[in-house]
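> Quick one, what's the 3D model for this:
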Amino acid sequence: MLNVGDQAPDFTLPTTSGAAFRLAGLRGQRSLVLYFYPKDDTPGCTAEACSFRDQYQDFQELGAEVVGISSDSAASHQKFSRKHQLPFELLADEGGQVRKLYEVPRALLGLLPGRVTFVIDQHGVIRYIFNSLSGAADHVSNAKKILQGLAEKAGG
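Modelled structure (predicted):
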């Protein structure tokens, strides 16, 4: 199981724009809020994505990028992203390799992919892990609080 303080595993996945996203590409530049979610256009996942969208500027001001990952296809992500005007990338982990790499557990007796958010600092170190299928909005507010704390430490 990954823990706070571990180096975040590197990966490369396709984005909604068709480009490749590589975690190592952010190292030394920005922090990352990496959130794994079960499925595009379901009520909880839509609420979570829209909450990240509505607070996206706050994350940017805290020096962080937001990226969502599910096993949906890039085409599904494009439709979901357009429909809800998401300003951040969604990554297609169709085979679930990155979900396995990050040890994201399944939820509801193993029937659904889990909802887990990681806050990764600019050095690639995991600073926060939040695992909760319910409470999608908590993923957003908790991630923001962690980034605010990191910003205060860096400034103080």
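> C-alpha from now on. contacts and neighbour counts both.
OK.
> quick one: contacts for the residue lying closest to T46 once chain neighbours are set aside?
Nearest non-adjacent residue to T46, counting by Cα to Cα, 6 or more residues apart in numbering: D40, 7.0 Å away. The neighbours of D40, taking Cα atoms under 8 Å, 6 or more residues apart in numbering as the test, are 46, 70, 72, 76-77, 80.
> Another for comparison:
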Amino acid sequence: MPHTPKIGDTVGEFRLPGGRLDGETFHRREYTLCEQRGKPLVLAFYPGDDTPVCTAQLCSYSDGLADLQSAGAAVWGISPQGLDSHERFARDRNLRMPLLSDEGRTVAQSFGITAPLIGLRRAVFILTATGRLHWKHVTAVGATYPPATTLSAQLATLTA
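This is a model prediction of the structure:
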């Protein structure tokens, strides 16, 4: 199994299907890491749509999205569920960031966060505008997550 990238490592390219709720429309498209070059990116890996901790985490990030975006960053939620599940989750919770589908867990594997029984560890990675890993939080069990304020503080160090 690949190891979790180290701070300063350049993250490899990936492409995943995803969607973003905009008003009443859930826009589906392919998301690629290279399209984000030039601005920071927050990757929030979570085990499952509509589970208690995942819901709290993604709602926190959606509520704090304006602050994260004001730091110049995009935020992507990534989990193994398909796009239909992501669309229901986004609509039910009014989530405004893109939710990407890693059904084969290939991207999670490349980040070294797959785990037996639970599928993947809850993890958040902040990438710089050049695609280097700036900060990470990977849980052992998955019951905790960094709040949006922590992510905003880390993003602020990129421009300091």
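> After superposition, what is the TM-score?
Once superposed, the chains reach a TM-score of 0.90 (TM-score structural alignment, normalised by the length of structure 1), with 147 aligned residues with a Cα RMSD of 1.1 Å.
> Can you tell me which of the contacts of D40 of structure 1 lies closest to T15 of structure 1?
H77 (8.4 Å; Cα to Cα).
> aligned partner of that closest one in structure 2?
Residue pairing (TM-score structural alignment): H77 of structure 1 is matched to H86 of structure 2.
> ok, that match - how many residues close by?
Neighbours of H86 of structure 2 under the rule other Cα atoms under 10 Å: 28.
> Okay, it and D49 of structure 2: tell me how far apart.
Using Cα to Cα, to the nearest Å, we find H86 of structure 2 at a distance of 7 Å from D49 of structure 2.
> cool, and V75 of structure 2?
Computed as Cα to Cα, the V75 of structure 2 to D49 of structure 2 distance reads 16 Å.
> sorry, back to before: in structure 2, what residue corresponds to the residue nearest to T46 of structure 1?
Counting by TM-score structural alignment, D40 of structure 1 corresponds to D49 in structure 2.
> if you count residues, which helix in structure 1 comes out on top?
When structure 1 is parsed with DSSP state H, its longest helix is helix 136-155.
> could you say what helices and strands it packs with?
Under the contact criterion of 3 or more Cα pairs under 8 Å, 6 or more residues apart in numbering; DSSP states H and E, helix 136-155 of structure 1 touches helix 43-54, helix 56-61, strand 116-120, strand 126-131.
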